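1. Sequence plus the predicted model coming up.
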Amino acid sequence: MSGPMRGALRMQQAPAEKSRDFTGSALRLVKRLIPQRGMAAAVIVLSVFGIAIGVIGPRILGHATDLLFNGVIGRQLPAGLTKEQAISAARARGDTTFADLLSGMNVVPGQGVDFGAVGRTLLLALGLYLVAALLVWMQARLLNVTVQRTMVALRSDVEAKVHRLPLSHFDTRQRGELLSRVTNDIDNIQTSVSVTISQLLTSVLTVLAVLVMMLTISPLLTLITVFTVPLSLWATRTITKRSQKMFVAQWRNTGRLNAHIEETYSGFTVVKTFGHRAGAREQFSEFNEDVFHASFGAQFFSGLVSPATTFIGNLSYVAVAVVGGLQVATGQITLGSIQAFIQYVRQFNQPLTQVAAMYNTLQSGVASAERVFDFLDEPEQSPDRDAVLPAVGHAPRVEFEHVSFAYREDTPVIADLSLVASPGSTTAIVGPTGVGKTTLVNLLMRFYDVDSGRILVDGVDTATVSRHSLRSRIGMVLQDTWLFAGTIRENIAYGRPDATDDEVIEAARAAYVDRFVHTLPDGYETRVSDDGGNISAGEKQLITIARAFLARPQLLILDEATSSVDTRTELLIQQAMGELRRDRTCFIIAHRLSTIRDADLILVMEAGRIVEQGTHAELLARRGEYWSMTQA
């Protein structure tokens, strides 16, 4: 079965998800414009005046047509007669149609075209069109500023929301999906809002203004024109009901595709190493095909709106042309008036067609807005406290009192755990993978809050103080290194941006970064990519250690900090760590037991509990779990 056939089958088997609350999301999006209400009001005022002036143009041009037509007919009539005499003479010779035509005209027998009046009328129309164009241009500029400011505020809200979300939110979602919401979806909202507001405002005002002008010319022809509006609305609603859910599927599938691309590119080496290229390509093709079919379906059905409404509008155009021609022939309306009315019919139908076509953009924008609003409505981490940890100049005492925690209610990770880390001591945590070692660190940093029990720093419950005041006392070196796109100096100074160059170099020397920096082309100004791909894993690890040196924390957490370095560098790092740990309370998570021999206290964990604790020598003498680990 071919790719398109498979995609079509999948689309039939799994109907696209429908927007949960289209109207609510659209209204919520409109409310985002409230802070810019002053500028939005100016946009409306300019639109009203611009459109009001613009719709007068056809009426003035119709008057110019009447002047020309009256002059042409008047020159053919004998001079000296009155209009009434000319009409009577036409009826007397049996030319009733010509007589009816003359009765509806403002003609002077024997008088030709008044080109001066025609010129003044055309100049007036030209001036009005120029003023209308200027007002519309100003309206477009102000609307652009209004939308841009609104999107800036929306991006700021999303960015602020990211920092208020708990770590669990990011642990359970793909980064590519999140990035798609805060980039692609917001960009789509910006485009949709700009197009929608501009066209919708202009179209509604144009329809109202044109409707008034048409009523002043002929109520009957106006009724014929308006009669087709319900048909256009019915066609639009029928088609867009089908396309709306496809736009939701389009952006959902786009987010899924972006997540796959981000994961594949960030782990490209692993993908190639394990021979998963074919599988990655196949999955990409599947996701890409889903995006194609959802997008194609959405655009196909929404694209039917414009032809349908145009066809219905042309029906009214034909009807007006026929009935209007009969009215001109019978003298009920002038030629210039029917010319102006036909222009108004075009102006009346065009906004309806634009609104119908714009609905496709509106649906796409609201689908993206719903995804962004879902993100903004995500549960946030518990409110932070105003209290701060007391400022002290010594290493803190850390206590875990009967702490229990579970990521999921039915699967406890830490169970009734208690420990005490004395000021300035080094506490090592060892045990098999998955026993809760890193979870202890997450709880100490308050990335997660404990389910029960307390964590005390110098006797203060960490749950009662602000997260910032707690984390500002802690330095952390993780197993998974992280560097941002910038220079090596900037990466080392990440925790202290105001640090001097001498302080940065001192920290780099302490962490043995200085050894390899001088081999790089630009030294400390060498730029690294956001994933540190242009330097080795061990060098990245050293830079993160230097970052911890420079931060001068009172409490230090080392999570497998030497896992990415060679044995010789590990020995150097252990010496540096000894200096870094001096006068600091330190927690070390390690699988290499050689890195924790000199720890003041070693905790052996199993299934979220401490099963042994003591010094290296004490634990070896007990010949228990720790001794078994050393033998292994």
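-> Thanks, I have the structure now.

2. alpha carbons only for contacts and neighbour counts from here, please
-> Will do.

3. For F98, see how far away the residue most central in space within the chain is.
-> Geometric centre of the chain, nearest residue: I186, 2.1 Å, by C-alpha atoms, centre = their mean. Distance of I186 to F98, computed by C-alpha to C-alpha, to the nearest Å: 64 Å.

4. dropping in the other structure now:
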Amino acid sequence: MNHVVERLSQSIREYRRDSLLAPVFVALEVVMEVLIPLILAGLIDDGITGGNMPIILKLGLVLLLFAIMSLVFGVLAGKYAASASAGFAKNLRHDIFHNIQDFSFANIDKYSTASLITRMTTDVTNVQNAYQMIIRIAIRCPLMLVFSFLMVVGINAELSLIFLILLPVLGIGMYLIITKAHPLFELVFKTYDHLNKVVRENLRGVRVVKSYVREDYETRKFRDVSTTIYGYFSSAEKLLAFFSPLMQAVIYASILLISWFGAQFIVLGNLTTGELVSLIAYAMQILMSIMMLAMVFVMITMARASAKRITEVLDEEVDLVNPASPIYEVADGSVIFDHASFSYTKDAERLALKDISLTIASGETVGILGGTGSSKSTLVQLIPRLYDATDGRVLVGGRDVREYDLAALRDAVAMVLQKNILFAGTIRDNLRWGNPNATEEEIIHACKLSQAEEFISALPETYDTHVEQGGSNISGGQKQRLCIARALLKKPKILILDDSTSAVDTKTDSLIRVAFKTELPETTKIIIAQRISSIQDADKILVMDNGRITAEGTHAELLEKDPVYREMYHSQMKGGEE
């Protein structure tokens, strides 16, 4: 837990001053509130009981002044506590998001998207609330408890024994309740991850849900997860609910005992009426402090699970880092796989790629063909170092990819992934992801090469047309062409198309290939495709199966020597004729 506190405290930064000022004003507020019952006792004994109007006016003004000062200090404490906690949460979200941006695919695979979202929202909010209570309530309550108890001892040491007897009962009960509630809160936040996943999948796949009429199924799935959270929360809250009657019992017992013994002391002349009133006021301060302290412990109990989950993300070591003296210039688009193997699980017996040896000259066009699960995408993801080879090497421009600055390497490699993603904004905004400084002419030229210019020009607002999140308001083929144009704006040395023309017709596919051949002769082009027609003009075609390259050659060579390729070709040609 010490490491968790130390790690999270690094996110306080510029709000350290506010974090220190809040307890200072809390302490001043407590001093004023503790002095008020003492002044009240003097007002009753020396002023009201004796009928001394000057004393009444004097102590009345002092009482009013202390009350105003307590109010001012309380407001300032609340202001700085709110600023410190909100700023801490802002920095914490920034630190989590910043760390996630450096994650490799392997790091991201370790956490689900829903889990990362929960940690940045629900968990950060829990920690924020706990932090505000710590720098305000957790400071106020112990101070109030100690000062008030000292005042009680000063007034009547014998009556203070009442608190020494009752407070341990309250403390033991609070400890037992909280230790049993903490594991339940941990389960709650883990289930929140699953809830977010269900909601996210439903919203992203709402068209599929409706087309398959699966609304009832999705509703049941959501209800089951929501019911699980309800069960955990209600169990935890039931445990915490026991604290309230325990607290009330201690409060009423204290007041009754103080009133009973205090009355006897008054009769004996060992206590004044004003002192009894102040004792009851101090008793309320002590017991209310304990009650509020219990609330702090409940919040900390909830926040402990959240803090641990946040720290896991902050402590996650990125497995892809820049070397000590990185190379910032990629010489050319040549690619060499030197006995490269790869496993997603770092398990040598579960290799996704097995001993790949391959040489691609700069400027070549290479096609990759293979069935589902043959690791075609895994192979090309090693080139821009989205993953590192488990064994062997991958070289780009004649140098091991691990020698490059990551940003420089990825700037030289443009990759259009299987899942084409567009972001909310205009078409022009999305295209400039490839090059923020691209001119209008460069944007139009890239769109012409990707065969996107024609459909963009037909839109009422052309390049200023708004794209919904994920590109839901444009077709799959249009989305693919925009993603290709975005990649071309990088002016890469290596262009990788991972099944990125599957949604366009064969004519458009052919036009894109011709444009690449004539306009990008020096760019190495690696094309993963399901259609042989998309890659048959390539300088080299690779056939993959089960993480290995089973055949390599030109279209003509593979037709002659590889029965698998030949069968795929004739099957597709026959399907085309039909």
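-> Great, that's in hand. The structure presented is a predicted model; accordingly, all values stated were derived computationally and were not measured.

5. Give me the TM-score for this pair.
-> The TM-score (TM-score structural alignment, normalised by the length of structure 2) is 0.93; 569 aligned residues with a C-alpha RMSD of 2.1 Å.

6. The residue nearest to the centre of structure 1 maps to what in structure 2?
-> In structure 2, the residue matched to I186 of structure 1 (TM-score structural alignment) is V124.

7. Secondary structure element holding that match?
-> Secondary structure from DSSP states H and E places V124 of structure 2 in helix 124-135.

8. distance between the helix or strand that that helix is followed by and the chain's centre?
-> Using DSSP H and E, the helix or strand that follows helix 124-135 of structure 2 in sequence is helix 137-155. Offset of helix 137-155 of structure 2 from its chain centre (C-alpha atoms, centre = their mean, to the nearest Å): 40 Å.

9. quick one: helix 137-155 of structure 2 to helix 124-135, angle?
-> 20 degrees (axes from the mean of the first three to the mean of the last three C-alpha atoms, to 10 degrees).

10. equivalent range in structure 1 for helix 137-155 of structure 2?
-> If you align by TM-score structural alignment, helix 137-155 of structure 2 falls on residues 199-217 of structure 1.

11. Translate R120 of structure 1 into the numbering of structure 2.
-> So, by TM-score structural alignment, R120 of structure 1 is matched to K58.

12. and what of L257 of structure 1?
-> Aligned by TM-score structural alignment, L257 of structure 1 pairs with L195 of structure 2.

13. Could you do Q332 of structure 1 as well?
-> Counting by TM-score structural alignment, Q332 of structure 1 lines up with N270 in structure 2.

14. Number of residues surrounding its match?
-> N270 of structure 2 has 11 neighbouring residues, counting by other C-alpha atoms under 10 Å.

15. Then E503 of structure 1?
-> That count, for E503 of structure 1 with other C-alpha under 10 Å as the rule, works out to 15.

16. dump the residue contacts of it.
-> With contacts defined as C-alpha atoms under 8 Å, 6 or more residues apart in numbering, the neighbours of E503 of structure 1 are L550.

17. which secondary structure element contains it?
-> In the assignment (DSSP H and E), E503 of structure 1 maps to helix 501-510.

18. What's the average distance for that helix when superposed on structure 2?
-> Its matched residues in structure 2 lie on average 2.6 Å from helix 501-510 of structure 1 after superposition (mean C-alpha distance after the TM-score superposition for structure 1).

19. From the chain's centroid, how far away is that helix?
-> 40 Å.

20. and what of stretch 610-617 of structure 1?
-> Per C-alpha atoms, centre = their mean, the displacement of stretch 610-617 of structure 1 from the mean C-alpha position of its chain is 51 Å.

21. which part of structure 2 lines up with it?
-> The aligned range for stretch 610-617 of structure 1 in structure 2 is 549-556, by TM-score structural alignment.

22. go on, stretch 281-296 of structure 1?
-> Using TM-score structural alignment, stretch 281-296 of structure 1 pairs with 219-234 in structure 2.

23. Also stretch 530-548 of structure 1?
-> Using TM-score structural alignment, stretch 530-548 of structure 1 corresponds to residues 469-487 of structure 2.

24. follow-up on the earlier one: other SSEs contacting the helix or strand where the match of R120 of structure 1 lies?
-> Assigned by DSSP H and E, K58 of structure 2 falls within helix 53-101. For helix 53-101 of structure 2, the packing partners by 3 or more C-alpha pairs under 8 Å, 6 or more residues apart in numbering; DSSP states H and E come out as helix 16-42, helix 124-135, helix 273-315.

25. so which of the ones you listed is the most packed in?
-> For these, the largest average neighbour count (mean count of other C-alpha atoms under 10 Å) is found in helix 124-135, namely a mean of 23.

26. and it, how far from the chain's centre?
-> Distance, centroid of helix 124-135 of structure 2 to centroid of chain: 17 Å (C-alpha atoms, centre = their mean).

27. can you list contacts of that helix?
-> In contact with helix 124-135 of structure 2 (C-alpha under 8 Å, 6+ apart) are residues 19, 22-23, 81-82, 84-86, 88-89, 92-93, 296, 299-300, 302-304, 306-307, 310.

28. now stretch 222-229 of structure 2
-> Contact with stretch 222-229 of structure 2 is made by V188, T191, Y192, H194, L195, V198, V199, as judged by C-alpha under 8 Å, 6+ apart.

29. same thing with stretch 278-294 of structure 2?
-> Residues outside stretch 278-294 of structure 2 that contact it (C-alpha under 8 Å, 6+ apart) are 34, 37-38, 40-41, 137-138, 140-142, 144-145, 148-149, 151-152, 155, 174, 247, 250-251, 254-255, 258-259.
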